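Visitor: kindly generate the corresponding structure for this input.
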Amino acid sequence: MSITKEHCAKGKSSTTRVSQHFCQSLGGTCVNVGCIPKKLMHQAALLGQALIDSRKFGWEYSHQVKHNWETMTEAIQNHVGSLNWGYRQALREKAVAYVNSYAEFVEHHKIKATNGKGQETYYTAAKFVIATGERPRYLGIQGDKEYCITSDDLFSLPYCPGATLVVGASYVALECAGFLAGLGLAVTVMVRSVLLRGFDQEMAERVGASLQQLGVRFLRKFVPVEVQQLEKGSPGRLKVVAKSTEGAETVEGVYNTVLLAVGRDSSARNIGLEKIGVRVSEKTGRIPVNDVEQTSVPYVYAVGDILEGRPALTPVAVQAGKLLARRLFGGRLEKCDYVNVPTVVFTPLEYGCCGYSEEKAAQVYQKESLEVYHTLFWPVEWTVACRDNNTCYAKIICNKFDNDRVIGFHILGPNAGEITQGFAAAMKCGLTKQLLDDTIGIHPTCGEVFTTLEVTKSAGLDVAQKGC
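Guide: Here you go, the predicted structure:
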């Protein structure tokens, strides 16, 4: 039996209203308030940039071009709805009983499920899989739940958010900041410490620089301490008071919308795990598991974002769930690989990576074992449009004492997601620097840059491109 946290408690905030809708929809965070609507809004922003570039390629248009937020969100939500319906149909075809209720353990091998009307039903099973995911975190400051929104709200927001303050520096924060700026909105990002914690920090700073080129303003080393409503509306006007993390300095700013993207909290609490002895981390609220996704209680397994120390990514959860089902019921032995996980930050200039960051590679291996090959590059699509020739960047991290095996792959450039996916498969096969050198590149593409890497960081040579 799979336990998912479907039925939500009622509340007054706009986030709660959206979350209630989400809880009635199949597909989880990714489909409803994550990857899918995010990628489509990212695409909307890219189309805006393409309109600008098109003039250099000979396209002429005289009438005013503007973006309609309502048209975009309606189309996106219609697509999300079609996915929800498809998942429901797939469950029926597989004869899976879907129960939309709030589940909690009451004793070993037994749960209570409470639906939206308060009706309770009890279920027993030999094995359980917990996949309750996470929900957006609030700051616990005055006015946050009353006046702020989260990414869960943004993707179905019925009005254009206007001038927006994004609080946070996670990939969710930067992706939202990126597509909002790409749609022509004034965007400020308030950063407590570093950008993209857990990612390669050189790449993170390059992502930040690319957003600044787009017009995103960064307010570094500040945290909000109060949000006040100055004017109601759709959107209204909000005043944000923020305090420096390095001193007593405070700043104030006025925005139409404040978007909180400061992380997500595990939904592993309040589902009765303590009644059956499933261990939950006191610090993170996540569930530790072994290499076969088994919790501290042998008949209870867990997959997805609620796992302690595992990547919080939908494809990882899907893969782990598939392999778990095969091990439990199909006689298979394969385990999920949580190291070589490809992922992409869908900022307007995408950042794709697989394997280790430079920081993590230096921890896992001796620093003298590593060789980093890198270069800036200029996509041919950018040349005629005369876009910046030293923004896109590629690097690989190799283990010199393991046949120069590629243990880290990083690219900042157009279509980084499509590029990273292919190289991730190669890394699963033991990709080495020599194999890259022996591969013929497809010209002219961005991906071919990895077949011609020559300059190492240790050599200290200039990798800047010339042109424009």
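
Visitor: going forward, measure contacts between C-alpha atoms and count neighbours the same way
Guide: Noted.

Visitor: element containing residue 129?
Guide: Using DSSP states H and E, residue 129 falls within strand 128-130.

Visitor: that strand - contacts with which helices or strands?
Guide: Here strand 128-130 touches strand 2-3, strand 300-302, going by 3 or more CA pairs under 8 Å, 6 or more residues apart in numbering; DSSP states H and E.

Visitor: list of residues touching it?
Guide: By CA atoms under 8 Å, 6 or more residues apart in numbering, the surrounding residues in contact with strand 128-130 are 1-4, 109, 299-303.

Visitor: try 6 Å
Guide: For strand 128-130, the surrounding residues in contact (CA atoms under 6 Å, 6 or more residues apart in numbering) are 1-3, 300-302.

Visitor: quick check: residue 189 is in a helix.
Guide: No. With DSSP: H, G, I helix; E, B strand; the rest coil as the criterion, residue 189 is strand rather than part of a helix.

Visitor: quick one: the host helix or strand of residue 176 to strand 187-191, angle?
Guide: Here residue 176 is covered by helix 171-182, with elements defined by DSSP H and E. Here helix 171-182 points in a direction 160 degrees away from that of strand 187-191 (axes from the mean of the first three to the mean of the last three CA atoms, to 10 degrees).

Visitor: so what's the gap between helix 171-182 and the chain middle?
Guide: When distances are taken as CA atoms, centre = their mean, to the nearest Å, helix 171-182 is centred 11 Å away from the chain's centroid.

Visitor: I have a second one here; can you model it like the first so I can compare?
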Amino acid sequence: MEQYDIIVIGGGSGGLAVAERAAGHGARVVVFDPKPLGGTCVNEGCVPKKLTWYAAHHISHARHASEFGVDLQSSGLRYPDLVQRRHAFLRMLNDYWSGYLERLGVDYVPERAQLLDERTVSAGGKEYRGERVVIATGGEPIVPRMPGHELGATSDDFFQWEDLPRSIAIIGAGYIGLEMAGMLRAFGAEVTVIAMEDRVLEMFDPMVSHVLERHLEEQGIERRLGATVKGLAGETGAVRVQIADGSEAGPFERVLWAVGRSPRTRDIGLESVGVELRPNGTVPVGEWQETNVPGVFALGDIIGKGPLTPVAIAAGRRLADHWFAPERDPVPVDYSQIPTVTFTHPPTGAVGMTEPQAVARYGDQVHVYETEFGGLARAFAEGDIAPISMKLVCAGDDERVVGIHMVGDAVDEMLQGFAVAVRMGATKRDFDLTIPIHPTSAEELVTLKVSRPGQSDPVANAA
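Guide: Okay, the predicted model is just below:
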């Protein structure tokens, strides 16, 4: 039986991070994953999504070029060419990780692993034993089991499409659904978003939802919110979405399920060794990712909080340092201050508390600073345009910045530095004393003047 210091089940962002860092400290590590290395992020998530987003971004900017007197002629999108280039890029990343693990001395077994006990796994007809076991199996798209569900595709399927639909219904108004909606609309598809939520990006600050709605309207993306889907009907190429109120939408050439993701924690032996699972399949863990079974750890999407690639990477690296390099004084991941971006059109960004969350915690000690403006990039546009919008949520007598929320071009690149400021406990005065970079959109965050008291639900004020 092969003996290791660490057994890692899952070759995605979190699993690779803990394997890489532990091997760098001299540990003997083995990684199991039947799929290409890189996990969801590399194969069906962040990377192919951002590559596709760039194509849509270039198309959108080309359409506005004439506002600056730039004459462009476009013959459209060569989508098969984009797909081919994207596949080649992802294969390069898969190959990179395979070679990198080999150089690190990490064993990679492209098989599905099954826990036999808290120290032993079985894969490919062999058994392997480790001092510690890390579960990092990630998640997969949810497809609701309702009539006609097989007529809908998922985000995983999207990245395998060789052509684009002329019309599509996207079921779900979270970040995956709206990212897909923005890209497909930029590519020319007629897009309808159908969701049971009352507002898009319901998990974000209400300002973000409200302003993004205005952008969706400007782009011609149809929305049916507060609508519960009860099934799909019709046939491939002409699918109708059936709503619980008796109405229908469509027919659509394609339908995309974007109603969330579920953890891949079933049928890998967790129950048999006594690892606790919540009803939704996520794994409760302590601050150092340990499950209720000593020696068995879990990280990444399967723990049910912070389901983002950088969070899984941070958790994996810090865990390895905690075990093998305590002199580095590693600290657990703080899940309360995770910066996040949705690559909608335009992007949204957030770090820290929403306004309602801050009010629930700090009450009348919350003050909010916010702004809306057009930005120089659309200075010559005719008619009303959806704005860039920014909000600072401040709390306490010193007005510590506890939340930042933004919608607009380039906010994805702006947020990283401001996230450092929030992490360090910056106050509104710190922002005020920072010299702005002019002319930029980012400078608005350090020049905000007028505040208002925080409210538990500021949507009405934003309207």
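
Visitor: mean shift between the strand holding residue 129 of the first structure and the second structure?
Guide: Once the two models are superposed, strand 128-130 of the first structure sits on average 0.7 Å from its counterpart in the second structure (mean CA distance after the TM-score superposition for the first structure).

Visitor: the second structure: matching residues for that strand?
Guide: Residues 133-135 of the second structure are where strand 128-130 of the first structure lands when matched by TM-score structural alignment.

Visitor: buried residues in that stretch?
Guide: Residues of stretch 133-135 of the second structure classed as buried: 133-135 (neighbour count, 16 or more other CA atoms under 10 Å).

Visitor: with stretch 15-34 of the second structure instead?
Guide: For stretch 15-34 of the second structure, a neighbour-count test (16+ other CA under 10 Å) marks 15-24, 27-33 as buried.

Visitor: out of those, list just those in helices.
Guide: Within the buried residues of stretch 15-34 of the second structure, residues falling in helices by DSSP state H are 15-24.

Visitor: would you point out the most distant pair within the residues you listed?
Guide: Longest distance between any two of those is 14.3 Å, between 15 and 24; criterion CA to CA.

Visitor: what is the burial count for residue 356 of the first structure?
Guide: When neighbours are counted by other CA atoms under 10 Å, residue 356 of the first structure registers 24.

Visitor: skipping adjacent residues, who's closest to it in space?
Guide: Closest residue in space to residue 356 of the first structure, ignoring its immediate chain neighbours: residue 408 at 4.6 Å, by CA to CA, 6 or more residues apart in numbering.

Visitor: could you find the counterpart of that neighbour in the second structure?
Guide: Residue 408 of the first structure maps onto residue 403 of the second structure when the alignment is built from TM-score structural alignment.

Visitor: what sits against residue 410 of the first structure?
Guide: Contact analysis of residue 410 of the first structure by CA under 6 Å, 6+ apart lists 352-353, 394-395.

Visitor: which is the next helix or strand following the helix or strand containing it?
Guide: Using DSSP H and E, residue 410 of the first structure sits within strand 405-412. Scanning forward in sequence from strand 405-412 of the first structure by DSSP H and E, the next helix or strand is helix 416-428.

Visitor: in the first structure, point out the residues matching stretch 438-445 of the second structure.
Guide: Under TM-score structural alignment, the alignment places stretch 438-445 of the second structure onto residues 443-450 of the first structure.

Visitor: pull the distance from that stretch to the chain's centre.
Guide: Between the mean C-alpha position of stretch 443-450 of the first structure and that of its chain there is a distance of 26 Å (CA atoms, centre = their mean).

Visitor: now it: buried residues?
Guide: Applying a neighbour-count criterion of 16+ other CA under 10 Å, one finds 446-450 buried in stretch 443-450 of the first structure.

Visitor: before we move on, what about stretch 287-298 of the second structure?
Guide: The neighbour-count criterion (16+ other CA under 10 Å) identifies 288-292, 296-298 as the buried residues of stretch 287-298 of the second structure.

Visitor: could those residues go into a markdown table alongside distance to residue 153 of the second structure?
Guide: Compiled in a markdown table, those are given as follows (distance: CA to CA, whole Å):
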| residue | distance to residue 153 of the second structure |
| --- | --- |
| 288 | 37 |
| 289 | 33 |
| 290 | 35 |
| 291 | 34 |
| 292 | 36 |
| 296 | 35 |
| 297 | 33 |
| 298 | 29 |
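
Visitor: let me see the contact set for the corresponding residue of the first structure for residue 420 of the second structure.
Guide: Applying TM-score structural alignment, one finds that residue 420 of the second structure aligns to residue 425 in the first structure. Under the criterion of CA under 6 Å, 6+ apart, residue 425 of the first structure has no neighbours.

Visitor: cutoff 10 Å now
Guide: Contacts were defined as CA atoms under 10 Å, 6 or more residues apart in numbering; by that measure residue 425 of the first structure touches 340-342, 354, 431.

Visitor: what of residue 444 of the second structure?
Guide: In this structure, residue 444 of the second structure makes contact with 370-373, 389-391, 436-438, judged by CA under 10 Å, 6+ apart.

Visitor: gap between the spatially most central residue of the second structure and residue 271 of the second structure?
Guide: By CA atoms, centre = their mean, the second structure has its centre lying nearest to residue 308, at 5.4 Å. Separation of residue 308 of the second structure from residue 271 of the second structure (CA to CA, to the nearest Å): 25 Å.

Visitor: same check, this time on residue 92 of the second structure
Guide: In terms of CA to CA, residue 92 of the second structure sits 36 Å off from residue 271 of the second structure.

Visitor: cool, and residue 421 of the second structure?
Guide: Using CA to CA, we find residue 421 of the second structure at a distance of 42 Å from residue 271 of the second structure.

Visitor: more neighbours: those two, which one.
Guide: Under the neighbour definition other CA under 10 Å, residue 421 of the second structure and residue 271 were set side by side, and residue 421 has more, 16 against 13.

Visitor: so what's that one up against?
Guide: Residues in contact with residue 421 of the second structure, defined by CA under 10 Å, 6+ apart, are 401-402, 415, 427, 430-431.

Visitor: can you tell me which residues contact the equivalent of residue 82 of the second structure over in the first structure?
Guide: Across the two structures, residue 82 of the second structure finds its equivalent in residue 72 of the first structure, going by TM-score structural alignment. If you count contacts by CA under 10 Å, 6+ apart, residue 72 of the first structure has them with 40-41, 44, 155-156.

Visitor: tell me which of those residues persist in the second structure.
Guide: Among the contacts of residue 72 of the first structure, those whose aligned partners also touch in the second structure, counting by both residues aligned by TM-score structural alignment, their matches' CA atoms under 10 Å, are 40-41, 44.
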